[in-house]
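**Q** here's my sequence, what's the structure:
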Amino acid sequence: MEDGTILSWKSTSKTSFSEEATSLKGHKGSLLSLIVGAKKLFSGSIDHTIRVCDLESLDCKHVLNGHTGDVTSVMCWDQYLLCGSLDKMINVWGATKSGNIEEVYKHDVDDAVVAFCGMHDEEEKPILLCSYKDNGVCLYDLPSQVFF
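**A** Now for the predicted structure:
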């Protein structure tokens, strides 16, 4: 929502979804991106943060501060979280053995990131498609070009 609230409905045995939504609060501005992966909900916002919520408890476990612009895209890839922003950065986060999430790589790009899409090419190599504010699209080999 524009106020930074995420609404979540749990499925029940009687109906597809419960009638009452659970509100997840914490972002200080509009949500721009959401993704579910690794039993977590990742959300990016105009408040420049990524929040990481446990899917079972819906508790916020981490707030990631690595951008200076709106976080427009979040994507899970293997054990990594990729985040794109209007600050012209792609940040890559990884979980540590202690359960924390740390930034493992930053990649400068030529324009503000609008959206990500991950896929495999015809040779089954993983690639990242990244669209930019100038309407351009760039393809990156994963993990070689983005990770280290």
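**Q** all contacts plus neighbour counts: C-alpha atoms, from now on.
**A** Noted.
**Q** could you report the neighbour count for S57?
**A** 9 (other CA atoms under 10 Å).
**Q** what ranges do the strands span in this protein?
**A** Assigned by DSSP state E, the chain shows strands spanning 6-8, 22-24, 31-37, 40-45, 49-54, 60-65, 71-77, 80-85, 89-95, 101-108, 113-120, 126-132, 137-141.
**Q** so what's the spatially most central residue of the chain closest to, chain neighbours aside?
**A** Taking CA atoms, centre = their mean as the criterion, V74 is the residue nearest the geometric centre of the chain, at 2.1 Å. Using CA to CA, 6 or more residues apart in numbering and skipping residues adjacent in sequence, the residue nearest V74 is C83, 4.5 Å away.
**Q** quickly note the distance from that neighbour to V71.
**A** 7 Å (CA to CA, to the nearest Å).
**Q** equivalent analysis for L34, please.
**A** L34 is 10 Å from V71, by CA to CA.
**Q** which one's more surrounded, the two?
**A** Between L34 and V71, V71 has the larger neighbour count (other CA under 10 Å), namely 30 against 17.
**Q** quick check: the more buried one vs S57, distance?
**A** 24 Å.
**Q** to compare against the first, here's the next sequence to fold:
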Amino acid sequence: MQEGEVASLTSIDPWVVVGVRGAVKALHTGTGKELRLRGPAASMLVTALLVEDDEHLFAGTEDGVIYMWRMNRSRQSFDEVAAFRGHEKALASLAQGKGTLYSGSADGSIRAWDLESRRCVCTLAAHAAAATALLCWEQFLLSSSDDGTVKVWRAKPDRDDLDLEVHYVHDEGEHVVAIDGTYDPDKKPVQMVSRGDGVVRVYDLQSLQKRGQIHCNGEARAVSLRSPGVVFTGDASGEVRVVKWMPRAEAGV
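**A** Next up is the predicted model:
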């Protein structure tokens, strides 16, 4: 990338999408075609990218703005749809679920945006430091932070689905870099929590009881669970670690 630092990365088949300063660039893996998506200000780093439904692409920037594009498969392009404004600090994380976009900020706040009306419908004073990662899981929203906590949110009883309250707080005692969810070989839901000390811990969802851990050579900012039965981690030392799930009777992970 001639623009310098690649701050975020995602994919929407057949495109690889990268966030750089002042741009979102899409690279076609088959033809080599390169697109530069309009939106982010020239001086702003694109700090977060999200694709969940193979149709919409979201990008969050240093100035707190979120941009949304829709993939146009017939033209092999991305059409600009909307910009969401309201955060006062840089975007740190994004997640999507049930027609809602969730955005986590460097100031620890989380906003919920209705994708149909494109309005902010809920603002949570969620964490004391940056909301490093968000995860939508069934009826829950999970958030992690540099303050060392992982919080599980759910809708308040007899209230709107977007009126969230804290269901459980888990203290890691170390700043949390990333979280993600998957299923173990027994089809049980589990959560991966990557900590600043280079340990990726594995927990049962929703109890957050510890199942195991992966030791990395430094902070593991990249954790991929997209290949069934395998966990990939990328850490501060430059090492990529590949970990295979085993049946519970033999080992946790």
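**Q** map the residue nearest to V74 of the first structure onto the second structure.
**A** Aligned by TM-score structural alignment, C83 of the first structure pairs with S143 of the second structure.
**Q** which ones are touching its match?
**A** A131, T132, A133, L134, L135, V150, K151, V152, I179 (CA atoms under 8 Å, 6 or more residues apart in numbering).
**Q** next, the contact list for the fourth one, please.
**A** Shown here is L134 of the second structure, whose contacts under the criterion CA under 8 Å, 6+ apart are S93, L94, A95, Y102, S103, G104, L141, L142, S143, S144, I179.
**Q** the first structure: which residue goes with the fifth one?
**A** Under the alignment (TM-score structural alignment), S103 of the second structure maps onto S43 of the first structure.
**Q** hang on, its match packs against L31?
**A** Yes - between S43 of the first structure and L31 there is a contact at 7.0 Å, judged by CA atoms under 8 Å.
**Q** the more surrounded of the two?
**A** Just comparing S43 of the first structure and L31: by other CA under 10 Å the higher neighbour count belongs to S43, 26 against 23.
**Q** the more buried one: what's its closest spatial neighbour, skipping adjacent residues?
**A** In space, S43 of the first structure is closest to L34, 4.5 Å off (CA to CA, 6+ apart).
**Q** so what's that neighbour up against?
**A** So, once contact is read as CA under 8 Å, 6+ apart, L34 of the first structure ends up touching L41, F42, S43, G44, S73, V74.
**Q** change it to 10 Å
**A** I6, L41, F42, S43, G44, S45, I50, R51, T72, S73, V74, M75 (CA atoms under 10 Å, 6 or more residues apart in numbering).
**Q** gap between the aligned residue in the second structure for G136 of the first structure and H175 of the second structure?
**A** Alignment note: G136 of the first structure maps to V199 in the second structure; criterion TM-score structural alignment. Look at V199 of the second structure and H175 of the second structure: by CA to CA, they are 11 Å apart.
**Q** same check, this time on A131 of the second structure
**A** For A131 of the second structure relative to H175 of the second structure (CA to CA), the value is 10 Å.
**Q** do the same with C120 of the second structure
**A** 28 Å.
**Q** circling back to that earlier point, name the residues contacting each of C83 and V71 of the first structure.
**A** S33, S43, G44, T49, I50, M89, I90, V113, A115.
**Q** would you mind finding the match for the first one in the second structure?
**A** In the second structure, S33 of the first structure lines up with S93, judged by TM-score structural alignment.
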